[in-house]
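Engineer: 3D model of this:
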Amino acid sequence: KDGAISRAELESSVIHPEDLASFRSEMECSIESGLLDEMTLRILRSDGEVGWVQVSGRFEYDADGTPRKLIGVARDITSERRAEAALRRSESRLRRLVESGIIGVMYWDLDGSVLDANNEFLKMVGFTRGELENGDIDWRAITPPEWQSADAHGIGQLLNVGKMEPFEKEYVRKDGTRVPVLLAGAMFEDSVRQGVILVQDITARKDAERELNKTNDALRRANADLEQFAYSASHDLKEPLRMVGAFSQLLQRRYQGKLDGKADEYLSFCVEGVHRMEDLIRDLLAFTQAAMPSERFAVPPVDTVAVLGRALENLQASIEETDAVVTHDTLPSLQVEAIHLQQLFQNLIGNAIKYRKLTEIPRVHISCARENGAFIVSVRDNGLGIDSRYKDQIFGLFKRLKDSADTTGTGIGLAICQKLVERYNGRIWVDSEVGAGSTFHVLFPFEQEVTAASST
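Structural biologist: Sure, this is the predicted structure:
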């Protein structure tokens, strides 16, 4: 405020109440000396905010020595004080971080010296604070030879751009053991040789990665052993079956009609039993392969209509035998292995024909819809339908409906479908009502758009 102001006004409306006592004391001392030394006060500003000023001046006296007025200068230092307060808050937060023990902090020099460090860093490398203060820690000396090139790259970044991208390395502890760490750092703004490094101990993460790798290796070996066992078991079981089947058929051809009716019936049972066992072994092998965990690679889109066509070719005999009608909408290309998609179509369409109504021509329709970033392939039929009590059970091994128009089959087809779909992180379910047919839905969780193929 320019111009003169009375002391009473100054004390009542300008100076902050908490600073009045020190102001009055300083004034009394200054009256005797004639000079008001520089002092800092809080003031109440006209906008209601609290400000800071630095005040200094000298007194003028009347002829009798009575102080008449103070001529002084007040400099507004509010912005400086606020900056100092912000700096103190920042330093306090940094100090809490450094002392928290969450992460190691190390101040370094290019010559290898560790200028200072917090307790967490010292604990990582196994040194004491006394050894730090004696200059016994050299960050270059505790870096193994194989990590020195990574260090050099990081130092290059610091010198060029003032900061270092995080990278992993190891330090050699005082006892000779090693600690894996993740580093990030920056140069000091006022220095071309010194900076700060933040150090995170990643021992737990590395241990977890090693355990995971060991588990994955064991799983891969177990999968390979399981696959080999499945093939071996399949071969070992098929060979005696082939022999039984061959001799049963030979007996059937040679003695058909030459023995009594019961003998012919028994031979037929033998031949049919061999065929069913062969089908069972084949489907069990297919189920084992479908259930085998596999690494997921990017699969190129396949022509869904072409794959469906191959599945229908394999079902041609049952389609012609039952006069089944199979139709489909416009179908998009799907990122699924062609052989897996073909197996799905064959099993679902084959089941639709098998579980048909004897009084109607079986009709099967295939469609595909996009929903929430996924493709849902649906296979709808006009067959017998499924009781709601069995909607979940049918996806288990050896589960078959008793009212099938065709008594053949192993009861493994839908279990194979479920395992195949799970390989793609998808799911399969059925909507059905007894007597009203069934619709099997297969969801494949894909995000990208694909090209659609024509419908028939």
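Engineer: Please count neighbours and contacts with C-alpha atoms only from this point.
Structural biologist: Noted.
Engineer: wouldn't residue 158 be in contact with residue 164 here?
Structural biologist: Yes. Between residue 158 and residue 164 there is a contact under C-alpha atoms under 8 Å: 5.3 Å.
Engineer: and for these two, which residues touch both?
Structural biologist: 185-186 (C-alpha atoms under 8 Å, 6 or more residues apart in numbering).
Engineer: Give me the contact list for stretch 59-79.
Structural biologist: For stretch 59-79, contacts defined as C-alpha under 8 Å, 6+ apart pick out 31, 34-36, 51-58.
Engineer: need the helices for the chain, in chain order.
Structural biologist: Assignment of helices within the chain using DSSP state H yields the ranges 7-9, 20-33, 78-100, 119-125, 129-133, 148-161, 203-255, 261-291, 304-314, 316-322, 338-354, 413-422.
Engineer: Which one, of those helices, ends up nearest to residue 168?
Structural biologist: The closest of the helices of the chain to residue 168 is helix 148-161. By C-alpha to C-alpha, the value is 8.5 Å.
Engineer: Tell me which residues are up against that closest one.
Structural biologist: 140, 163-165, 169, 185-187, 192.
Engineer: Same question for stretch 362-382.
Structural biologist: The set of residues external to stretch 362-382 that reach it, using C-alpha under 8 Å, 6+ apart, is 322-332, 348-349, 352-353, 356-357, 383, 436-448.
Engineer: how about this one, so we can line them up?
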Amino acid sequence: MVVFLPPATASSSSLSAKPLKWWPLALWVAAMAVVVVWSAMTVIRDREAFLAQAAFRTQSMADLAAEQVLRTVEGADTALQAARIQFRSMGDWDAVSKDRKTWQMLRDYADALSAVPILYLVDQTGAIRLHGQSFPFRPLSIAEREYFKLHRDTPADMAQVSAPVIGAVTGNQVIIVSRRLFNPDGGFAGVAGATMRADAFQAFFQTLSLGDGSIVNLQRGDGVILARHPVRDGAVGSKVDNSKVFPAISEGGVKGTAVTTSPLDGVARVTAFRRIERYGLVLIAAIPVETVLGEWRRQTIRLAGMVGTGILSLTALFVMLLRRYHNEVAARTELKNSEATLSRAQSVAHIGSWQVELPTDRVRWSEETYRIFGLSPGIPVSMAAVMEMIHPEDRERVREGLDALRGGGGFEVEHRIIAASGEVKWVTARAQITKSETGEPLEILGTVQDITEKMRAETAIREHQALLLEVQSVANLGYYDYDMRTDRWRSSPILDEIFGIGPDYPRSGQGWLDLVTPDMRAEMAAYLGEVQAGDHDFDRAYTITRHGDRAPRWVAGLGKVERDADGKPVRMVGTIRDITEQRRAEQELRDKAAELERSNTELEQFAYVASHDLREPLRMVSSYVDLLARRYGDKLGDDAREFIAFAKDGASRMDRLILDLLEYSRIGRITRPMLPVALGPVVERALRALAPKIEESGAEIATPPEVLPTVLGDGEELMRLFQNLIGNAIKYRSPERAPVISIEAENTGKEWIITVVDNGIGIEPKYYDRVFLIFQRLHRRGEFEGTGIGLAVCKKIVEHHGGRIWVTSTPGEGTRFSVTLPPIGQV
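Structural biologist: As a prediction, this is how the structure comes out:
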């Protein structure tokens, strides 16, 4: 240093001589002061630089680790949402627990996600009904698990990440990612869960290599530690009070750095965090302050030595500068090592980095970016070549995003690329622009992440949702979401079509009431008021007038009311179905049933009155023909007596026909309660009534009546049924053999099938239906007696009991008449 002094006068020469001899000391003091100040500033600046570098490294590692954790948890969450859609499509736990296809889907998702070994579904009682480990799975209760209670008691639709627990099935320490399952009415249906190994993130955390004493841990928002590297006994599962340790975390910050002291080991560290807001997680990376400042302290000591030596000689100053140079080289080497670690971490997380120099458009990529694009690292890449690799349909959107970035906006675009192999991939590109002090853009720095697997999963979910909408469309079922606090409801396209409304229609309580027909509007307004007051859910059919074409329609509405923590109704979700055609069909059916009942009643009354009144003149005719035969029989010729016999026979047959018609009309008109009836005594009564015919024909009854079952029925009508069937078997016997008749009984569980079997002449198949029609005979009157009403009576008796009657036969060998009767306990 050179100091210029003013010229000295004679009077001052003696005064100036004294300080001049001290100028080397002053110079030394000045130089010393300069060196000390410079050294102190250097030490302080170096300390700040070391801390800033450590803060940058820890924040970078925290951001990188957070991206990896987010990607892993998103993968599990995507699988859970797919499983939830599969459950909604089935909606029945018994069907789900037995559906191997659903189980295989859970297993395939777990196999595709290395960190999620097992997916499972839990019903609303807490029982595991479907477990990816084995099929079928014996139900196992997890009702006491924290995450199950949380989903059961909280209707919010969000993913939950549990504290580390011991798996109820595997017995290993796991972290559970879970989502609530909903019933169609919005109620709690159960939980879909994915187990993640407690050490799922350990391998990735280890690759960060922050140095000895450094830690990386994953916490929930409440401070519970989910994972930690390095492993420390008792750390995982413990809870940290971040309000004291790291207030920025408890205050809700997204990311930040600070020097904190660990409550677990008392070590002060440079700590950075990154919040994963979607799942309520926090990723923390920390390097011990001693590790960060150790080199700084050593450097400071060396600097002090060099400064002391430099005061004595320039050589010492040279040595000090040389050592400082070596220290800077070491720092650059450490920086290169950090960049290599970052590159390895990018490869694990499938996140690459890129840089574009402006205005030359020179592009630089990280190795992971080359891998994503399918190129060999080091190959020169231009901006034009990059744009050519972007999918043609997305290229313009990317250009617009870059233009917006140059204009001061942000850049985050999901788009497709065509890799060198021809494979189409989905990526997320993010970037920011750096500018000079004058505001000129210098370069673009960005990242690119391969999200192909995520997009495929989202595509699968959209396809399932589209299928669900198609099913709703086929069923003509619309749904709505009514916010009672704002008096506003949202509707599906199908519901809009049912109501005939457009997007501008007022979707409020009054808007809905305006659609209700005037005759029901007051009633439905009162009913809506009860629902809004929380008295009950919505379950009512009502009529509307469509807004578009004013067409009247019947609709059926269902709605589930949801309440807040105080029990106040706040929301209702539900469905509305158009039931107009159903109502019309029901009314037409009721009208036809009433008309048929009236017609049958009139017909039965007519038959009864007609047959009763017809017998009176017929008896008079028969009586006078008998009188004529007795008084004048010996005076008449043979022809006259034959004519009288014909008249008497005709009157007798007419009387039998009227009696049979009267009996036919009475069946079902005179109703008696259906009671348990033992068929054995009923058949015995029928056999006693047929005793003369049985004896005359030599018929054999092969089935003892006591083996027959007990059914519900009318004993009198059943006796008539068996009397007619057994009588028919005797009447239509074969002349070549004695009749053998048996009765079979079979219990199907729902009904008794009683069959009367004979070995008579049989019936041709073409007459199977005709034999049950009234007045239908298959033989001439002279061959077999009868009126043709017997089997018609049998059919009416069986139908009165809610059963069926049919016949099978082999002509010349025999016939089987079968009837169904209800068992005890069924009418």
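Engineer: What's the TM-score once they're superposed?
Structural biologist: Remark: TM-score between the superposed chains equals 0.69 [TM-score structural alignment, normalised by the length of the first structure]; 432 aligned residues with a C-alpha RMSD of 5.5 Å.
Engineer: picking up where we left off before, out of the contacts of stretch 59-79 of the first structure, which are buried?
Structural biologist: The neighbour-count test (16 or more other C-alpha atoms under 10 Å) marks 31, 34-36, 51-56, 58 as buried among the contacts of stretch 59-79 of the first structure.
Engineer: Just put the residues you listed in JSON lines and tack on distance to residue 339 of the first structure.
Structural biologist: Output for these, formatted as JSON lines (distance: C-alpha to C-alpha, whole Å):
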{"residue": "31", "distance to residue 339 of the first structure": "103"}
{"residue": "34", "distance to residue 339 of the first structure": "103"}
{"residue": "35", "distance to residue 339 of the first structure": "99"}
{"residue": "36", "distance to residue 339 of the first structure": "96"}
{"residue": "51", "distance to residue 339 of the first structure": "79"}
{"residue": "52", "distance to residue 339 of the first structure": "80"}
{"residue": "53", "distance to residue 339 of the first structure": "83"}
{"residue": "54", "distance to residue 339 of the first structure": "85"}
{"residue": "55", "distance to residue 339 of the first structure": "89"}
{"residue": "56", "distance to residue 339 of the first structure": "92"}
{"residue": "58", "distance to residue 339 of the first structure": "100"}
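Engineer: Restricted to strands, list these.
Structural biologist: 35-36, 51-56, 58 (DSSP state E).
Engineer: closest to residue 318 of the first structure among those?
Structural biologist: So of these, ranked by how close each gets to residue 318 of the first structure (C-alpha to C-alpha), first place is residue 51, at 93.9 Å.
Engineer: picking up where we left off before, taking the contacts of helix 148-161 of the first structure together, which two end up most distant?
Structural biologist: The two members of the contacts of helix 148-161 of the first structure with the most space between them (C-alpha to C-alpha) are 169 and 192, at 23.7 Å.
Engineer: In ChimeraX, select just the buried ones from the contacts of stretch 362-382 of the first structure.
Structural biologist: Applying 16+ other C-alpha under 10 Å to those leaves a buried subset, and the ChimeraX line that selects it is:
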select :324,326,328,330,331,332,348,349,352,353,356,357,383,437,438,439,440,441,442,443,444,445,446
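Engineer: which of the helices of the first structure is buried the deepest?
Structural biologist: helix 413-422 (a mean of 23; mean count of other C-alpha atoms under 10 Å).
Engineer: how big is the offset of that helix relative to the second structure?
Structural biologist: Taking mean C-alpha distance after the TM-score superposition for the first structure, the mean distance separating helix 413-422 of the first structure from the aligned residues in the second structure is 3.3 Å.
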